[in-house]
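> Provided below for reference: sequence and predicted model.
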Amino acid sequence: MAKLTKKAKVWAEKLDGDKLYTIDEALKTIKEFATSKFDETIEIAMNLGVDPRHADQMVRGMVSLPAGTGKDMKVAVFARGDKAEAALAAGADKVGAEDLMDDMQAGNLNYDRVIATPDMMGVVGRLGKVLGPKGLMPNPKLGTVTMDVAEAVKVAKAGQVEFRVEKMGIIHSGVGKQSFSDADLRKNIDAFIDAVIKSKPAGSKGKYVRRVAISSSMGPGLKIDLADVAGA
């Protein structure tokens, strides 16, 4: 058995692994244990009653976090002409067409969001094997294939995050930083949970939200009492 780190020993001594916390209790406790020298990300994990191997049980969407993410989102945009200029004016980090495609094929993929105008999808499509595995492929259902690239850039920069269920039926995402106020973190968590619940697929049977946990980047995960999760 692997030895526990000093931090893990402290957590084991002070925390009850079986306790169910309210969201507010969890946030207060997480901050007490978030002692790293950097501003830790507060993360949420939701275990859902879905099997994403079936198309009618896929859960995916976008949500704008009211208090933002606390992260500088890097955004790339495929566009030409006036749309390219609008994307740059809105704050896009990189804008281009074939030149941007070549850059990404060369391995320059340090972006959090990739947006494209519909007419650019012929170019973007060649990057399927590169962008797909990273979850960066523009998608009209997520608002990342759009003529209004300026608005798409603005909402991405303002704190819009994407969520997508993984193989084991789990969705996880950052919902802010340790330095955020508890009130702002609570707003973000409520918005994220609400978006996931509203994205319940037709193929989901039985209980949809099965477990919820909140943690910091380097801290322990705390189980949330579903009675405190609106709509669960």
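Now that the structure is in, tell me what you want to look at.

> okay, CA-based contacts and neighbour counts for the rest of this
Will do.

> element containing the most centrally placed residue in the chain?
Centrality entry for the chain: nearest residue to the mean C-alpha point is residue 173, 4.0 Å, by Cα atoms, centre = their mean. Assigned by DSSP states H and E, residue 173 belongs to strand 170-177.

> next one: the next helix or strand after that strand to chain centre, how far?
Sequence order places helix 182-198 as the next helix or strand after strand 170-177, per DSSP H and E. Here the centre of helix 182-198 is set off from its chain's centre by 12 Å, with Cα atoms, centre = their mean, to the nearest Å.

> buried ones in the helix or strand following helix 182-198?
Per DSSP H and E, the first helix or strand lying C-terminal to helix 182-198 is strand 209-216. Residues of strand 209-216 classed as buried: 209, 211, 212, 213, 214, 215, 216 (neighbour count, 16 or more other Cα atoms under 10 Å).

> quick one, the strand holding residue 173 and helix 182-198 angle?
For strand 170-177 against helix 182-198, the angle by axes from the mean of the first three to the mean of the last three Cα atoms, to 10 degrees is 160 degrees.

> contact partners of strand 170-177?
Contact with strand 170-177 is made by 39-48, 65, 67-70, 163-165, 185, 188-189, 192, as judged by Cα atoms under 8 Å, 6 or more residues apart in numbering.

> so residue 21 makes contact with residue 221?
No - under the criterion of Cα atoms under 8 Å, residue 21 is not in contact with residue 221, lying 10.8 Å apart.

> The structure to be compared is supplied as follows:
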Amino acid sequence: MVKIAKRVAASREGIDRKKLYPVTEAVALVKERAKAKFDETVEVAINLGVDPRHADQMVRGVVQLPNGTGKTVRVAVFARGLKADEAKAAGADIVGAEDLVEAIQGGNIDFDRCIATPDMMPLVGRLGKVLGPRGLMPNPKVGTVSVDVAGAVKAAKGGAVEFRVEKAGIIHAGVGKASFTTDALIENIKALVDAVQRSKPTGAKGTYMQRVAISSTQGPGVKVDVSSVHA
């Protein structure tokens, strides 16, 4: 515990927790402090002026990060016939119908993203209590229910990131790895912020985007000047 406390204290040195840093400086600070033995994920936390308990203040969407996520994404697709063939050709890791439902009900959830053709949704609906809490339920609003399964698979594999506001009005999303260049991370961060801004709900009042902070998996958070991350 003492070693952990010292490491945390050391990582916080040189960071003014009250200061709002320009995004370029903030990313540099985060990269410098990503000292884990693995390639840490760089994460963004956005505090929004919304109350997601109200339907007209829910924020949800998907963004295609220009430089990808740096993560290998396993994709499962519910499809039959030609659409199943298209999904496989596009690189889907798991493709099925009733057999995939049975596998998931049996606890075999070996994937990070779930896509379905519209005609499969009555079948997929049986898995709402399993996939929903894990954020894996296909949804047309984020492009995971689509007749273009090939496009959806390629998007998921290529850096598409779903975001959804949590109960406290915060969005968390990974935007790359600490090994990415500063410019690549900034481009990804700006793409996410822009997507969240464009998803502003009709019920939002007052200041919509209140705070932005970035951190690595094991590093300290760095507050970012919101005006510096608008694309």
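In hand now; what should we look at? Worth saying up front: this structure is predicted, and the values here are computed from it rather than measured.

> Tell me how the two chains score on TM-score.
Superposed pair, TM-score by TM-score structural alignment, normalised by the length of structure 2: 0.96. Supporting alignment: 230 aligned residues with a Cα RMSD of 1.3 Å.

> Can you add distance to residue 82 of structure 1 and give the buried residues of strand 209-216 of structure 1 back as JSON lines?
Below are the buried residues of strand 209-216 of structure 1 laid out as JSON lines (distance: Cα to Cα, whole Å):
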{"residue": "209", "distance to residue 82 of structure 1": "44"}
{"residue": "211", "distance to residue 82 of structure 1": "47"}
{"residue": "212", "distance to residue 82 of structure 1": "44"}
{"residue": "213", "distance to residue 82 of structure 1": "45"}
{"residue": "214", "distance to residue 82 of structure 1": "43"}
{"residue": "215", "distance to residue 82 of structure 1": "43"}
{"residue": "216", "distance to residue 82 of structure 1": "42"}
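
> For structure 2, which segments are assigned as strands?
Here structure 2 has its strands, by DSSP state E, at 41-48, 60-64, 75-78, 94-96, 113-116, 160-164, 170-177, 209-216, 222-224.

> Pipe those into a markdown table and attach distance to residue 11 of structure 2 per row.
Shown next, in a markdown table, are the strands of structure 2 (distance: least, Cα to Cα, whole Å):
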| stretch | distance to residue 11 of structure 2 |
| --- | --- |
| strand 41-48 | 15 |
| strand 60-64 | 30 |
| strand 75-78 | 35 |
| strand 94-96 | 41 |
| strand 113-116 | 33 |
| strand 160-164 | 28 |
| strand 170-177 | 18 |
| strand 209-216 | 11 |
| strand 222-224 | 11 |
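
> Nearest approach to residue 85 of structure 2 belongs to which of those strands?
strand 94-96 (8.7 Å; Cα to Cα).

> so what's residue 154 of structure 2 up against?
So residue 154 of structure 2 contacts 90, 91 (Cα under 8 Å, 6+ apart).

> Look up how far residue 207 of structure 2 lies from it.
35 Å (Cα to Cα, to the nearest Å).

> Next: residue 195 of structure 2.
Distance from residue 195 of structure 2 to residue 207 of structure 2, by Cα to Cα: 17 Å.

> Repeat that for residue 118 of structure 2.
Taken as Cα to Cα, the span from residue 118 of structure 2 to residue 207 of structure 2 is 37 Å.

> Looking at these two, which is more packed in?
Each of residue 118 of structure 2 and residue 207 has its neighbours counted (other Cα atoms under 10 Å); residue 118 has more, 17 against 10.

> Enumerate every residue touching the aligned partner of that one in structure 1.
Under the alignment (TM-score structural alignment), residue 118 of structure 2 pairs with residue 118 of structure 1. Residue 118 of structure 1 sits next to 145, 146, 147 when contact means Cα under 8 Å, 6+ apart.

> what's the answer for residue 201 of structure 2, then?
56, 57, 58, 59.

> Looking at structure 1, which of the residues you listed hold up?
Here is what carries over to structure 1 from the contacts of residue 201 of structure 2, by both residues aligned by TM-score structural alignment, their matches' Cα atoms under 8 Å: 56, 57, 58, 59.

> can you pick the most crowded of those residues?
residue 59 leads these on contacts (other Cα under 10 Å) with 24 neighbours.

> coming back round to it: what's the angle between the strand holding residue 173 of structure 1 and strand 160-164?
Going by the same axes, to 10 degrees, strand 170-177 of structure 1 makes 160 degrees with strand 160-164.

> Now strand 170-177 of structure 1 on structure 2. Mean distance?
On superposition with structure 2, the mean distance recorded for strand 170-177 of structure 1 (mean Cα distance after the TM-score superposition for structure 1) is 0.3 Å.

> Verify the stated contact: residue 150 of structure 1 with residue 79.
No - applying Cα under 8 Å as the test, residue 150 of structure 1 and residue 79 come out as separate, 10.7 Å apart.

> More neighbours: which of the two?
Just comparing residue 150 of structure 1 and residue 79: by other Cα under 10 Å the higher neighbour count belongs to residue 79, 25 against 21.

> any idea how far that one is from residue 17 of structure 1?
Counting by Cα to Cα - residue 79 of structure 1 and residue 17 of structure 1 are separated by 50 Å.

> Contact partners for residue 24 of structure 2?
For residue 24 of structure 2, counting by Cα under 8 Å, 6+ apart, the contacting residues are 182, 186.

> Quick one: map it onto structure 1.
Matched to structure 1 by TM-score structural alignment, residue 24 of structure 2 sits across from residue 24.

> That match and residue 190 of structure 1, how far apart?
For residue 24 of structure 1 relative to residue 190 of structure 1 (Cα to Cα), the value is 11 Å.

> Residue 180 of structure 2 and residue 68 of structure 2: what is the separation?
The gap separating residue 180 of structure 2 from residue 68 of structure 2 is 10 Å, by Cα to Cα.

> who has more neighbours, those two?
More neighbours surround residue 68 than the other of residue 180 of structure 2 and residue 68, with 22 against 19 (other Cα under 10 Å).
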